[in-house]
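A.B. asks: 3D, please:
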Amino acid sequence: MDISDDTAAVVGVIALLWALVRGVWPVNRRSAGHYRLGQQIEFAPREA
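C.D. replies: Now for the predicted structure:
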């Protein structure tokens, strides 16, 4: 079982969904701080 391959696939799918959600959802759904938090979460899984 190669976990790194599965992780890369999952991160790729999440990043794609996240990009779609950010593209469709207006930024005014929450404050700019929440938007910035989303960007940090997007890059976090690559170290895991």
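A.B. asks: use CA for all of it now, contacts and neighbours both
C.D. replies: Will do.
A.B. asks: Would you check how far apart residue 2 and residue 9 are?
C.D. replies: Distance of residue 2 to residue 9, given as CA to CA, to the nearest Å: 12 Å.
A.B. asks: Before we compare anything, build this one as well:
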Amino acid sequence: MPKSVRNTVFGLGGFVGNLLIGLLVDKHLRTMRLMVPALIASGIAGLAAFPG
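C.D. replies: From the prediction side, this is the model:
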């Protein structure tokens, strides 16, 4: 199998896996649905405010 095909299949598998886990979290863990994006956003904001 060519390397580009293998990388494509690997990427699609990761995408589908993340989508399924995201759907499970959204359905069953309401607090996580709100907290995870807030934590990611605060991390990005912290890096932007205090680079280096």
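A.B. asks: Counting neighbours, go ahead and name the busier of residue 2 and residue 9 of structure 1.
C.D. replies: The neighbour comparison of residue 2 of structure 1 against residue 9 (other CA atoms under 10 Å) goes to residue 9, with 12 against 6.
A.B. asks: just the helices in structure 1 please.
C.D. replies: Counting by DSSP state H, structure 1 has helices at residues 3-24, 32-43.
A.B. asks: in the first one, what's buried?
C.D. replies: It stands for helix 3-24 of structure 1. Buried positions in helix 3-24 of structure 1, judged by neighbour count with 16 or more other CA atoms under 10 Å: residue 11.
A.B. asks: ok and that helix relative to helix 32-43, angle-wise?
C.D. replies: Using axes from the mean of the first three to the mean of the last three CA atoms, to 10 degrees, the direction of helix 3-24 of structure 1 lies 150 degrees away from that of helix 32-43.
A.B. asks: ok, average deviation of helix 3-24 of structure 1 from structure 2?
C.D. replies: After superposition onto structure 2, helix 3-24 of structure 1 sits on average 0.5 Å from its aligned residues (mean CA distance after the TM-score superposition for structure 1).
A.B. asks: Quick one: neighbours of residue 26 of structure 2, just the number.
C.D. replies: 14.
A.B. asks: Against residue 35 of structure 2, how distant is it?
C.D. replies: In terms of CA to CA, residue 26 of structure 2 sits 11 Å off from residue 35 of structure 2.
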